[in-house]
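1. fold the following for me, if possible:
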Amino acid sequence: MAKPRLHRVAVLVLEGAKPLDVGIPAQVFTTRQSMPYEVRVCGAAPGPVSGGDGLSYHVADGLEAFDWAETIFIPGYRHPDREDPPAAVVDALRAAHERGARLAAISTGAFALAATGLLDGRRATTHWHYTRALAARHPLVEVDENVLFVDEGSLLTSAGAASGIDLCLHLVRRDHGVALSNHVARRLVAAPYRSGGQAQYVPRSVPEPLGDVFAATREWALRHLAQPLTIGDLARHATVSPRTFSRRFVEDTGYTPMQWVLRARVDLARELLERSELGIEQVATAVGLGTGANLRLHFQRILGTSPSEYRHTFRRSSDG
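-> You can find the predicted model right below:
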């Protein structure tokens, strides 16, 4: 069987680039046996690039990497509200998008993407500290300060560095399904998924040290999806009241507990459809959705497709 062609990813390093923002897409889409991606790190020109936080970079490629790339990441950089990136970078990003490349900005990389004009009239986000500056500098962009990432098809933006992981996992899932996305999340020791609509910054007067408890409860729920699960069951596992559990769960994940359980069940169904020969009714039972009709209903509502078509699509893509 012919090996599937690797999706080509370029990571753009601008002056003042933030180390985590550069490292996240470079590591998520790393060229390795288990990943159908190939990565190049580039700059406005080959050679040294001054970074932020006391680090510098040496990139092998310049903007010619855009001609090669199918997805281009624009990591965040220091002082994005003071001036736009070099005109050559802005023009190259615009030309790459016109050729069909997907552009994804992490954190303040949204300023460079907005400088192309491609975000005009579209939703976008950036780190919460810079949302007002982005709206002021690019008033035609619909800046949403209350989300982790925004998917506008071929143009994507995310908030701070950690939400860059969420955006990358979202793209892996979009490209190759939930099984590979979960594999990457396990490799990174990251949450398999968080809602893109989750608030990126929730101020609290008194921090509540329940993060580990709630993470353990989510892990427990993932192991018991085939069983009936209620808010009461989850709250008892977390040893808090259902009211406290529901409130904190929304803050931690962006979903109500039962919305999260439903999406977890659909995601497990996706993985079974990708990797097993189980029939639709068997999959529905295995993930706690009861019947094939129920599975089809939730698949259509959440994914806009049927379980059978989903299986066909990802079997076809995995066959290359």
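2. drop to CA atoms for contacts and neighbour counts, all remaining ones
-> Noted.
3. what is the burial count for Leu222?
-> Neighbours of Leu222 under the rule other CA atoms under 10 Å: 15.
4. of all the residues in the top helix by length along the chain, which ones are buried?
-> As assigned by DSSP state H, the longest helix anywhere in the chain is helix 257-275. Residues of helix 257-275 classed as buried by neighbour count (16 or more other CA atoms under 10 Å): 257, 260-274.
5. just the closest of the residues you listed to Glu38, please.
-> Nearest to Glu38 among these, counting by CA to CA, is Glu274 at 22.7 Å.
6. would Glu83 count as being in a strand?
-> No. Glu83 is assigned coil when assessed by DSSP: H, G, I helix; E, B strand; the rest coil, not a strand.
7. how close does it get to His138?
-> Glu83 sits 12 Å away from His138, going by CA to CA, to the nearest Å.
8. compare those two (neighbour count), which wins?
-> Neighbour totals were compared for Glu83 and His138, and His138 leads with 17 against 11 (other CA under 10 Å).
9. ok, the closest residue to the more buried one other than its chain neighbours - contacts?
-> Leaving aside its sequence neighbours, His138 sits nearest to Ala114 (CA to CA, 6 or more residues apart in numbering; 6.8 Å). Residues near Ala114 by CA atoms under 8 Å, 6 or more residues apart in numbering: 120, 138, 141.
10. quick one more, to check against the first:
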Amino acid sequence: MHTVAVLALDDVIALDLATPIGVFGRARLPDGRGAYRVRVCGPRPEVRGEAFGLRVPHGLEALADADTIVVPGCAYGAPPPPPEVLEALRVAAGRGTRIASICVGAFVLAAAGLLDGLAATTHWIAAETLAKRFPLVEVRPDVLYVDNGQFLTSAGAAAGLDLCLHMVRRDHGSAVAADAARLSVMALEREGGQAQFIVHEQPPVPRGSALEPVLAWIEDNLGRDITLADMAAQCGMSERTFSRRFREQTGTTPLQWLLRARVRRAQYLLENTDHGVERIAGQAGFGSPTAFRERFKRVVGTTPQAYRASFGARPRARAG
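-> Below you'll find the model as predicted:
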């Protein structure tokens, strides 16, 4: 039987910890036998959770015979992993053990040097920090998970489910993974390269900036064709001066800002209306459905239809 060791460190995130325990613990082979033996292990017999204490039945020695090690994320401000944890992960990696992380658990793998020279992901809110702290890691903030073969990383808790199901599928095939997915009440698997469905907040503008009125004007006029000249005219500046000041104050260009604003409007409409793609393309100012699909996918990482399928409002069930 395949053994999965789930590593519990201080300030472990409850949902990240529960994800591999639930997925691997519920997976069943066609004959009904459990597909995995799951062990929770850690450097100490008791660790702190977000709002609870957790007794850990196995020490780090449980990593020695594990086929897979999963490292859940820990809360912001958690202490760095103890040196013995990093060394145990390095030793396991040297034996060829598969090692995966959920959310900011990627920081532990990176601290052990396991991700050097590899692509990896984490929750989008922590991606920039991961890239700065570990420059040898190729951080990909716009995907759900990355499978490098031996080392795998995922984004937030939901992406952790996707990654665990992906590993079940690799180990035992689609039928076993589909059964585990049904028990988790979720779709079998979103592709790892799919985006995290996050359009980052627009860069802040200093309070009282001359750009504030033009940004409000852009939001009010997204349905029309807006050019750089139109935006500059709203500020009474030349296009060159406007572009320079815009970049100085926001870190991006006016047209990049405009694209993000259009995508955010389209996301809202996809989530909250049943308008067709053609109508949303016009309301968000993309000009044509083709341009809308291409630019939406470039920013969000998936198609408008797929985004609506995941995040659109569901009709209420009728009583009786």
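11. returning to what we had before: of the contacts of Ala114 of the first structure, which stay in contact in the second structure?
-> Compared against the second structure with both residues aligned by TM-score structural alignment, their matches' CA atoms under 8 Å, the contacts of Ala114 of the first structure retain 120, 138, 141.
12. Ala115 of the first structure: neighbour count?
-> 21.
13. hmm, Asp84 and it touching each other?
-> Yes. The pair Ala115 of the first structure and Asp84 qualifies as a contact (CA atoms under 8 Å) at a distance of 6.6 Å.
14. okay, strands next: where are they in the first structure?
-> Taking DSSP state E as the test, the strands found in the first structure are 7-13, 37-43, 47-50, 56-59, 71-74, 102-105, 123-124, 142-143, 149-151, 155-158.
15. would you list those strands in JSON lines and tack on mean neighbour count and distance to Ala92 of the first structure?
-> Formatted as JSON lines, the strands of the first structure follow (neighbours: other CA atoms under 10 Å; distance: least, CA to CA, whole Å):
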{"stretch": "strand 7-13", "mean neighbour count": "25", "distance to Ala92 of the first structure": "11"}
{"stretch": "strand 37-43", "mean neighbour count": "21", "distance to Ala92 of the first structure": "11"}
{"stretch": "strand 47-50", "mean neighbour count": "15", "distance to Ala92 of the first structure": "18"}
{"stretch": "strand 56-59", "mean neighbour count": "18", "distance to Ala92 of the first structure": "17"}
{"stretch": "strand 71-74", "mean neighbour count": "26", "distance to Ala92 of the first structure": "11"}
{"stretch": "strand 102-105", "mean neighbour count": "26", "distance to Ala92 of the first structure": "11"}
{"stretch": "strand 123-124", "mean neighbour count": "24", "distance to Ala92 of the first structure": "20"}
{"stretch": "strand 142-143", "mean neighbour count": "20", "distance to Ala92 of the first structure": "23"}
{"stretch": "strand 149-151", "mean neighbour count": "24", "distance to Ala92 of the first structure": "21"}
{"stretch": "strand 155-158", "mean neighbour count": "27", "distance to Ala92 of the first structure": "15"}
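16. what's the match for Leu188 of the second structure in the first structure?
-> Matched across to the first structure, Leu188 of the second structure falls on Pro192, judged by TM-score structural alignment.
17. same thing with Ala175 of the second structure?
-> If you follow Ala175 of the second structure across to the first structure using TM-score structural alignment, you land on Ala179.
18. also Ala119 of the second structure?
-> Aligned counterpart of Ala119 of the second structure in the first structure: Arg123 (TM-score structural alignment).
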